[in-house]
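1. How does the following fold in three dimensions:
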Amino acid sequence: MATEYGHGYEHGYGYGYGYGQDDGYGYEPYGGRRHRVPAVLRAPFEARSWREFGYVLLGLPVGVTLFVWTVTMLALGVGLLVTFIGIPLLAVALAGCRGFGALERARARGLLKLEVADPEPLRMRKPGFFPWVGAVLKSGTSWRHLLYAVIQFPWSMFSFVVAVNFWAYGWALLTYPLWFWVFPVWAGQGGLQLYGDAHHSVYLDNPFEITVTALVGLLFTLATPWIVRALTLVDRVMVHGLLGPSRLASRVVELESDRGVVVDTAAADLRRIERDLHDGAQARLVALAMDLGLAKEKLREDPQVAARMVDEAHGEVKTALQELRDLARGIHPAVLTDRGLDAALSAVASRCTVPVRVEVDLAERPAAAIEGIAYFTVSELLQNVSKHARARGAEVDVWRSEDRLMLQVVDDGLGGADTAAGSGLAGLAERLDAVDGILVVDSPVGGPTRVTAELPWRG
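-> All right, here's what the predicted structure looks like:
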């Protein structure tokens, strides 16, 4: 259903996600520096390619050291489990793997530009050696580090062999025209021997063969950075999946943060309600009681003055009632409970200082809590439009996309809105994040401003 307040206007709306060029790690936004040389030609000379090649080269000695430590300590620990010494040795082995994991995260951060958060720390109820041993052995993070130590060694060996061979053969063949003279001068043969047996030999010694050799080397050289990049992609997955925080731990941290946001938001709402009651309706009711007391005293002496005072008190009662209605609407509007988002958002749009078109396309109602958050999100966004946007009109669209409730508010104002500026949009984004929602602001300077919110349906 679409409802338009005021004159309104028409806007095209939708999503636009753009990606720029590859910056060597991820994607570069539009407006970034564009290279005239194709990526396949400049890859062998880019810093990223050399960093990744260095990561593969370092991977083998690191893998050997880590594997030897793990296997040796694990064998000692398991072999001595029949005694008391085996359990502490296993704990020390796991602690060593965690230490190597910190070094591996630093290596990935420096060479692969891969940011991996530190895993959750050990949880010990009380300090001491034996509680530490128990915490290390019970930690899933410790065992994931041990698994990384076991599988990283064979993978690092494979990556090292592949990368070094492709890199060495590629550059050697590409530069063959520069050093093929070594063979006739020092080896007594025409060039690099391609084939040879007791009867005949094939040497790369004429201009055509030398040129073909260099072209093959060029293909190897151009392909090597992408092969190494594919190899390090596996390393990225292993480091991120085994050396970083687990999904469960990350989710616990996220829920703890969201709980804090919800508690702070509820406390702020209670303070706002208390302030509105104290400064608004309560103050008016106190003044009303005083005015009625004075009118009662004046009733016998001067009925006309008393009547005028009662009339003024009647006006104050109306104002106090209106303030109480506004306060109740700010807590949870009755129209939202009774008639849903369509009617409630239409009521909000009618109070906006600019014409607003509202379109709600919902076959059914979401959960009451989600509905309330959606209502207050649109209310706050329309307040921003009224106070700050200097817009001539706005649009509100609400629809369902699978298991998500989608909201979009568009205005033709000055733009420049930013959640990072510490404005009300930042608080709104935190509130939505507390219920697994998302707030996306697209507001270039000069407008238009498009704010999109996603909420879980939970119907």
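
2. alpha carbons only for contacts and neighbour counts from here, please
-> OK.

3. Could you list the buried residues of the helix or strand hosting L294?
-> Using DSSP states H and E, L294 sits in helix 282-301. Of the residues in helix 282-301, Q282, R284, L285, L288, D291, L292, A295, K296, K298, L299 count as buried by neighbour count, 16 or more other CA atoms under 10 Å.

4. one more to line up against the first:
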Amino acid sequence: MATEYRYGYGHGHGSWDDEVSEERRHRLPAGLRAPFEARSWRELAYVLLSLPVAVVMFTYAVTMTSLGAGLLITFLGVPVLAAALAGCRGFGALERARARGLLGVTVSEPEPLRTKRAGITAWMGAVLKSGTSWRHLLYAIVQFPWAVFSFSVALSLWTYGWALLTYPLWFWVFPMWAGQDGLQLYGDETHSVYLDNPFEITVTAAIGLLFTLATPWIVRALTLVDRLMVQGLLGPSRLVTRVVELEWDRGTVVDTAAADLRRIERDLHDGAQARLVALAMDLGLAKEKLTDDPEAAARMVDEAHGEVKTALQELRDLARGIHPAVLTDRGLDAALSAVASRCAVPVQVDVDLPARPVPAIEGIAYFTVSELLQNISKHARATRASVDVWKVDDRLMLQVVDDGVGGAEVSGGSGLAGLAERLDAVDGILVVNSPVGGPTRVTAELPWRNM
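-> Here you go, the predicted model:
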């Protein structure tokens, strides 16, 4: 879908204000409260659980893959290898759920297996040909050494940090039960160093405090690698995601084209066609009266002449709605100026383009501005508006601003929602900033393609 934004003020949508309020509710800085936050403990739990899960995954993946590869010379190798990949896909589902629950990472399900026919043979072929299956196998292999490393680092830092921080509370254990003055820092045959006096105990606790404060951030950095691996290896591939987006966009384009055809058919049937039918009937009656009542026939011909003019104007309006001739002949500047002249409020148009884009992009830009100006005329209650068109790098930018009442939203079923879908079909973006009370600022971004 298109990237759609709704910035509202006074409606609870101010994310920046929410973040500021959230920070103000905490008296301690983030660095001091990190060891006690639930997020830090969830990340630690994720790292600690990663080792046993990784051991099982690695053992299964290596054993089954090696067995399947070794048996490829027989007919048993293919089903064993397919079972290995299928099992890795199952572990991948577990890992996505674990990352979602403990790290807050939501990874979409990868593309399902696609088989042209039913049966175990077709299923095995689909598993072996699926790139997703092999990416899950790769995850099961590379996750193991990383899990060993992150488990060792996280457990050591957390253990030593809290142990040193709380040393003043339990150092008495050594002289009472171990027969030594305190925690031994160094010792050989000639002398030993123990942490036993108040200064050394205080320094030990201070070092423990530093470890305790730093450990959550180190663990967070370790889980960042896990996030990247889960998203990169266990989610849908970028190519498949892009294919799905293109399929969605293609459906949107088809639906939009069908809706436009229905609109054109309806306008022709209810407008010009109806007038032409009535015109034919009037001319037939005038022909019958031509000899008996020439004056009445002349009046009917005069009325028919007016109907012809009206029908021609409706046909011109319909043709302009399909693709205006001024856009083809003179480009966006002249076409948008013509649209602005028909708006209910004064509109200032400023088009600054180094060249003309391709007709498809030019047409979408024209109809985008046209629909936005129609919204201003019907709903905004504005006194003035402006249209700006310019080029930034490889993007065509449009911005329509009015001083109306605001409150416009991109929601399902609205004109702006349909406009956003049309822009998305060509990799465009629609941004709506319309606080209640105005002003409304709508920005559209389209890919730039030279003619």
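
5. Can you pull the TM-score for these?
-> The TM-score (TM-score structural alignment, normalised by the length of structure 2) is 0.94; 436 aligned residues with a CA RMSD of 1.6 Å.

6. The helix holding L294 of structure 1: average distance to aligned residues in structure 2?
-> On superposition with structure 2, the average gap between helix 282-301 of structure 1 and its aligned counterparts reaches 1.6 Å (mean CA distance after the TM-score superposition for structure 1).

7. got the angle for the very next helix or strand once past that helix vs helix 282-301?
-> Counting by DSSP H and E, the element after helix 282-301 of structure 1 in chain order, helix or strand, is helix 303-331. Orientation check (axes from the mean of the first three to the mean of the last three CA atoms, to 10 degrees): helix 303-331 of structure 1 against helix 282-301 gives 160 degrees.

8. quick check: the helix holding L294 of structure 1 aligns to which part of structure 2?
-> Counting by TM-score structural alignment, helix 282-301 of structure 1 lines up with residues 273-292 of structure 2.

9. what's that stretch in contact with?
-> By CA atoms under 8 Å, 6 or more residues apart in numbering, the surrounding residues in contact with stretch 273-292 of structure 2 are L268, A296, A297, A298, M300, V301, A304, E307, V308, A311.

10. Spit out the contact partners of V308 of structure 2.
-> The neighbours of V308 of structure 2, taking CA under 8 Å, 6+ apart as the test, are R275, L276, L279.

11. next one: D403 of structure 1
-> P456, W457, R458.

12. Strands of structure 2, residue ranges please.
-> In structure 2, the strands defined using DSSP state E lie at 4-7, 183-187, 192-195, 347-352, 385-392, 395-402, 429-433, 440-447.

13. Dump the ones you listed to a markdown table, plus mean neighbour count and distance to P236 of structure 2.
-> As requested, the strands of structure 2 are exported to a markdown table (neighbours: other CA atoms under 10 Å; distance: least, CA to CA, whole Å):
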| stretch | mean neighbour count | distance to P236 of structure 2 |
| --- | --- | --- |
| strand 4-7 | 16 | 23 |
| strand 183-187 | 12 | 52 |
| strand 192-195 | 14 | 54 |
| strand 347-352 | 16 | 41 |
| strand 385-392 | 18 | 32 |
| strand 395-402 | 21 | 28 |
| strand 429-433 | 23 | 23 |
| strand 440-447 | 21 | 25 |
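
14. Show me the one of those that comes nearest G101 of structure 2.
-> strand 4-7 (27.7 Å; CA to CA).

15. which strands and helices sit next to that closest one?
-> On a contact count with 3 or more CA pairs under 8 Å, 6 or more residues apart in numbering; DSSP states H and E, strand 4-7 of structure 2 meets strand 429-433.

16. how far apart are the strand it packs on and its match in structure 1?
-> The superposed strand 429-433 of structure 2 is, by mean CA distance after the TM-score superposition for structure 1, a mean 1.1 Å from where its aligned residues fall in structure 1.

17. okay, and that strand goes to which residues in structure 1?
-> Mapping strand 429-433 of structure 2 onto structure 1 (TM-score structural alignment) gives residues 438-442.

18. Could you do stretch 393-404 of structure 2 as well?
-> The aligned range for stretch 393-404 of structure 2 is 402-413, by TM-score structural alignment.

19. Point out the one among the strands of structure 2 that comes closest to S156 of structure 2.
-> strand 183-187 (17.4 Å).

20. What range does that closest one cover in structure 1?
-> On structure 1, the counterpart of strand 183-187 of structure 2 by TM-score structural alignment is residues 192-196.

21. And stretch 38-54 of structure 2, by the same measure?
-> By TM-score structural alignment, stretch 38-54 of structure 2 lines up with residues 47-63 in structure 1.

22. residues of the matching stretch that come out buried?
-> By neighbour count on 16+ other CA under 10 Å, the buried set for stretch 47-63 of structure 1 is 48-53, 55-57, 59-60, 62-63.

23. ok, the residue mapped onto R392 of structure 1 from structure 2 - how many residues close by?
-> Matched by TM-score structural alignment, R392 of structure 1 corresponds to T383 in structure 2. Counted with other CA atoms under 10 Å, the neighbours of T383 of structure 2 add up to 14.
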